[in-house]
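*Asks:* attaching a predicted model along with its sequence, questions to come.
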Amino acid sequence: MSYKSLCAVKGVTANGVKEGKFGLALIRASGTAAGVFTANLAKAAPIELMRKQIKKGLLDAIIANSGCANAYTGTRGYEDALTMTEYAGSALGVDSASVGVASTGVIGRYLDMPLIRRQCADVALNLTSTPVAEDRTVRAIMTTDIRPKHALVEREDFTIGAIAKGSGMIAPNMGTMIAFICTDATIDAKSLKEALRLATTRTFNRVVVDGDMSTNDIALCIATGESGKVKPGEFSDALETCCRSLAQQIAADGEGASKLLEVTVRGAPKETAAAKVARVVIESPLVKTAVYGEDPNWGRVIAAAGRAGVKFDPNAVSLWISDGKNKYPLVKSGEIIADLTKAKAAMHGDKVIFVLDLGAGKEEATAWGCDLTEKYVEINGKYTT
């Protein structure tokens, strides 16, 4: 089913193509821009290039390919990433230095540049703002994703639309994900950068599927300015809402996943501390396998929280489990009150939520992940073959 989010933004057109494992997407949008990137030391060539090009705070287009990550490819890889921007610039009639570039796929392989050049030329001929064009665009960047990911936030004076890919090699400090976000708000580059940084901290950086950090993670945001000026705070809240939707979709689509896992940590001394505990719980293989097996072994949640490096009194914590509709207490101020029958029933659906109160402050944070299934091993055991 086609959906319109990115292409619902004024001033945005897009298109894409997928041929087997190899896809290419183009997005045409001009305006102030900001980006966030993987914290992995082994950054892919397009990441190294974009870290330089985004400093101008302006973009006119984005080109992205799937099937080859163009990572760990040295000087040749960097030159290929630069050539991709030149292909897009020539096809769209814009300066290549104002073209964003991203790649996703297998690490340690060189790009098929003749294929990319042909795909770019073909895709550029049919950029539109239709739902079909957006569907082609998001599918062009998918790899092991099962479902395309879209998000749309509409406010009275502006709109934010986005697409993303990501389902495996997901860990904090961005996971194997690509997100392209556009808004028609009028906002300066400095404010846009700060809003994207904050939104990323509270959403993309709190998604854990498997604990592996990618070489290619990138989120780019372009503001076309075709609507009126916005208040930075109002825009920041809307952008966080948009990114949270994408983050939850990525977590739910984790490789081999059957359940979305959500962990909210309350009562922490700082938001960063709450986020740290939540991520450790989300990442725990023992928690993830228990969720998959619908085993109410909630002690694993407490154990994971205890090794997060955040100080709290284990005898003062409270813990609940929920399926999104019904919420059941497991521990209250250190006292075990779990009804294991109800706890197990809360794990039968496609979403499992734990709420943990540390009793050590007033701050909170939420992280998202998924269960760990046999399918994850199957997918990643044969990824390149």
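*Replies:* The structure has been received and is ready for your questions.

*Asks:* alpha carbons only for contacts and neighbour counts from here, please
*Replies:* Will do.

*Asks:* who touches the helix ranked longest in the chain?
*Replies:* In the chain, with assignment by DSSP state H, the single longest helix is helix 232-252. For helix 232-252, contacts defined as C-alpha atoms under 8 Å, 6 or more residues apart in numbering pick out 149-153, 155, 160-167, 187, 191, 195-196, 198-200, 202-204, 207-209, 258-261, 368-370.

*Asks:* buried among those residues? Need that as a selection in ChimeraX.
*Replies:* Entered in ChimeraX, the line below selects the buried ones among the contacts of helix 232-252, by 16 or more other C-alpha atoms under 10 Å:
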select :149,150,151,152,153,160,161,162,163,164,165,166,167,187,191,195,196,198,199,200,202,203,204,207,208,209,258,259,260,261,368,369,370
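
*Asks:* so the nearest residue to residue 294 once chain neighbours are set aside: helix, strand or coil?
*Replies:* Using C-alpha to C-alpha, 6 or more residues apart in numbering and skipping residues adjacent in sequence, the residue nearest residue 294 is residue 347, 5.2 Å away. Taking DSSP: H, G, I helix; E, B strand; the rest coil as the rule, one finds residue 347 in the coil state.

*Asks:* right, and residue 347 touches residue 298 too?
*Replies:* No - in this structure, residue 347 is not within contact of residue 298 by C-alpha atoms under 8 Å, at 11.4 Å.

*Asks:* second structure for comparison follows:
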Amino acid sequence: MQGQEGSFTIIKDGNIASAKGFQAGGLHCGLRKKKLDLGWFYSDVPAQAAGVYTTNIFQAAPLKVTQESVAAAQQLQGVVVNSAIANACTGEQGLQDAYDMRKLFAETIGVEEHLAAVASTGVIGDLLPMDKLSKGISQIADGNHLGADKFETAILTTDTKEKGIAVELEIDGQKITIGGAAKGSGMIHPNMATMLSFITTDAHVEASHLSGALKAITNQSFNMITVDGDTSTNDMVLVLANGRAGNQSLTPHHSEWQVFFEALTFVCEYLAKEIARDGEGATRLVEVQVQGASSDDAAAKIAKSIISSNLVKTAIHGADANWGRIVTAIGYSGESLDPDQVSVYLGEILVVENGVPHVFDEDKAKEYLLEEEIIIHAQVGNGDGSSVAWGCDLSYEYVRINASYRT
């Protein structure tokens, strides 16, 4: 992929290791039958770090350990990730295993323990086979396992494809790169879920400003996707900035802060949409645009209500222009609005105008709903509030995958 997006350029085949000073890799250590199941990336120098974590009360052991690492000095130098087993709801033994995983990884890449972070994804309730994991971590130094593509593959669970991107921009006359990778396919819902996203940059930006940017961007990207309405125990977004680009320290007062913010936003939104596109059993990416709300927050709640509706999602899967399900989801969003000011479009096809049906060509609507990317646009009033959310259709295949997830 290569292209121009405003003040930055998308790097062809860009990935999490595109930024200066970063490496990534993956290997098979035996947690899965054949597929790669252990991935890692690290910087050659300590990096400023920020994270956002799942809102589920049952936070998995790796999250607790990683949050502890980030809190120690707002720095990280490397992250190790296993798939297949979530190490969630595993008690004191699971927590000790997460600490041991961090310690082994830190020793292997030669950094202080608090500069290492861990993440896990997979089946809840199983303990990690630490003998296999330890053996796998010990092989990280083997150059045969290097490659961002291997990292992207190793962190997958029910995903059908790898998810990675990188962009280039210029700040203070220096080339800056932002790269990222993600996994996520099921148990995805606004306010984080079963997804892991890791972002790297060689920009010089302090952790406090990085954290503020990440939280703001997460609210309009990762927190605006849904696949099935479930919120999981594990997952997180981490950003590491190692400063190797040599720019002046970025703050919101820097003249080119907005350039950096927009590029970071693009990377996060791209990864979020790829997760939604790759929802378990999904055949379509659905984008919900809401305008005219009383505020951006109100618009976001309405957009989430529409994209989270199983009835809307199944109608999309069946290519049924059942607009009644959309207005129903708008109505139970909890936001105050005038139904007589609500209009709904499927792509460019107007189906509801000012709260009442608008005559439209059912065949053309069906044809549109069979496309791979669907846009639902809702005009809900005359306010200035707007928001966008992403999701997917809900298919028979989703039921098949989740009926036998552990077996």
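*Replies:* Cool, got the structure. Being a predicted model, the structure only gives us computed values, none of them experimental.

*Asks:* care to give me the TM-score?
*Replies:* Here the TM-score for the pair of chains, by TM-score structural alignment, normalised by the length of structure 1, is 0.95; 378 aligned residues with a C-alpha RMSD of 1.6 Å.

*Asks:* check the alignment and tell me where the residue nearest to residue 294 of structure 1 lands in structure 2.
*Replies:* Using TM-score structural alignment, the equivalent of residue 347 of structure 1 in structure 2 is residue 369.

*Asks:* ok, its match to residue 388 of structure 2 distance?
*Replies:* According to C-alpha to C-alpha, to the nearest Å, residue 369 of structure 2 and residue 388 of structure 2 sit 19 Å apart.

*Asks:* what's the answer for residue 69 of structure 2, then?
*Replies:* In terms of C-alpha to C-alpha, residue 69 of structure 2 sits 33 Å off from residue 388 of structure 2.

*Asks:* ok, residue 93 of structure 1 - how many residues close by?
*Replies:* 10 (other C-alpha atoms under 10 Å).

*Asks:* got a list of what it touches?
*Replies:* Per C-alpha under 8 Å, 6+ apart, neighbours of residue 93 of structure 1: none.

*Asks:* how about residue 352 of structure 1?
*Replies:* 259, 260, 261, 262, 291, 321, 322, 323, 324, 346.

*Asks:* so which of those residues sit within helices?
*Replies:* Using DSSP H, the contacts of residue 352 of structure 1 in helices are residue 291.

*Asks:* which one of the contacts of residue 352 of structure 1 has the most neighbours?
*Replies:* Result: residue 261 is most packed of these (other C-alpha under 10 Å), 30 neighbours.

*Asks:* which residue in structure 2 lines up with that residue?
*Replies:* In structure 2, residue 261 of structure 1 lands on residue 286 (TM-score structural alignment).

*Asks:* what's near enough to touch its match?
*Replies:* Contact analysis of residue 286 of structure 2 by C-alpha under 8 Å, 6+ apart lists 277, 307, 373, 374, 375, 376, 390, 391, 392, 393.

*Asks:* those residues in helices, which ones?
*Replies:* Short answer: the contacts of residue 286 of structure 2 in helices (DSSP H) are 277, 307.

*Asks:* identify, by residue count, the longest strand of structure 2.
*Replies:* Criterion DSSP state E: the longest strand present in structure 2 is strand 38-53.

*Asks:* trace residue 58 of structure 2 over to structure 1, please.
*Replies:* For residue 58 of structure 2, the residue aligned by TM-score structural alignment is residue 42.

*Asks:* separation between its match and residue 111 of structure 1?
*Replies:* Separation of residue 42 of structure 1 from residue 111 of structure 1 (C-alpha to C-alpha): 17 Å.

*Asks:* tell me how far the residue nearest the centre of structure 2 lies from residue 321 of structure 2.
*Replies:* Note on structure 2: the residue nearest the mean C-alpha position is residue 272, at 4.3 Å, using C-alpha atoms, centre = their mean. Look at residue 272 of structure 2 and residue 321 of structure 2: by C-alpha to C-alpha, they are 26 Å apart.

*Asks:* and for residue 367 of structure 2?
*Replies:* Separation of residue 367 of structure 2 from residue 321 of structure 2 (C-alpha to C-alpha): 10 Å.

*Asks:* more crowded one of the two?
*Replies:* A side-by-side neighbour count of residue 367 of structure 2 and residue 321, using other C-alpha under 10 Å, places residue 321 first with 21 against 11.

*Asks:* next one: the equivalent of that one over in structure 1 from residue 354 of structure 1, what distance?
*Replies:* Alignment note (TM-score structural alignment): residue 321 of structure 2 maps to residue 296 of structure 1. Distance from residue 296 of structure 1 to residue 354 of structure 1, counting by C-alpha to C-alpha: 11 Å.

*Asks:* for residue 30 of structure 1, same thing?
*Replies:* Note on residue 30 of structure 1: its distance to residue 354 of structure 1, by C-alpha to C-alpha, is 42 Å.
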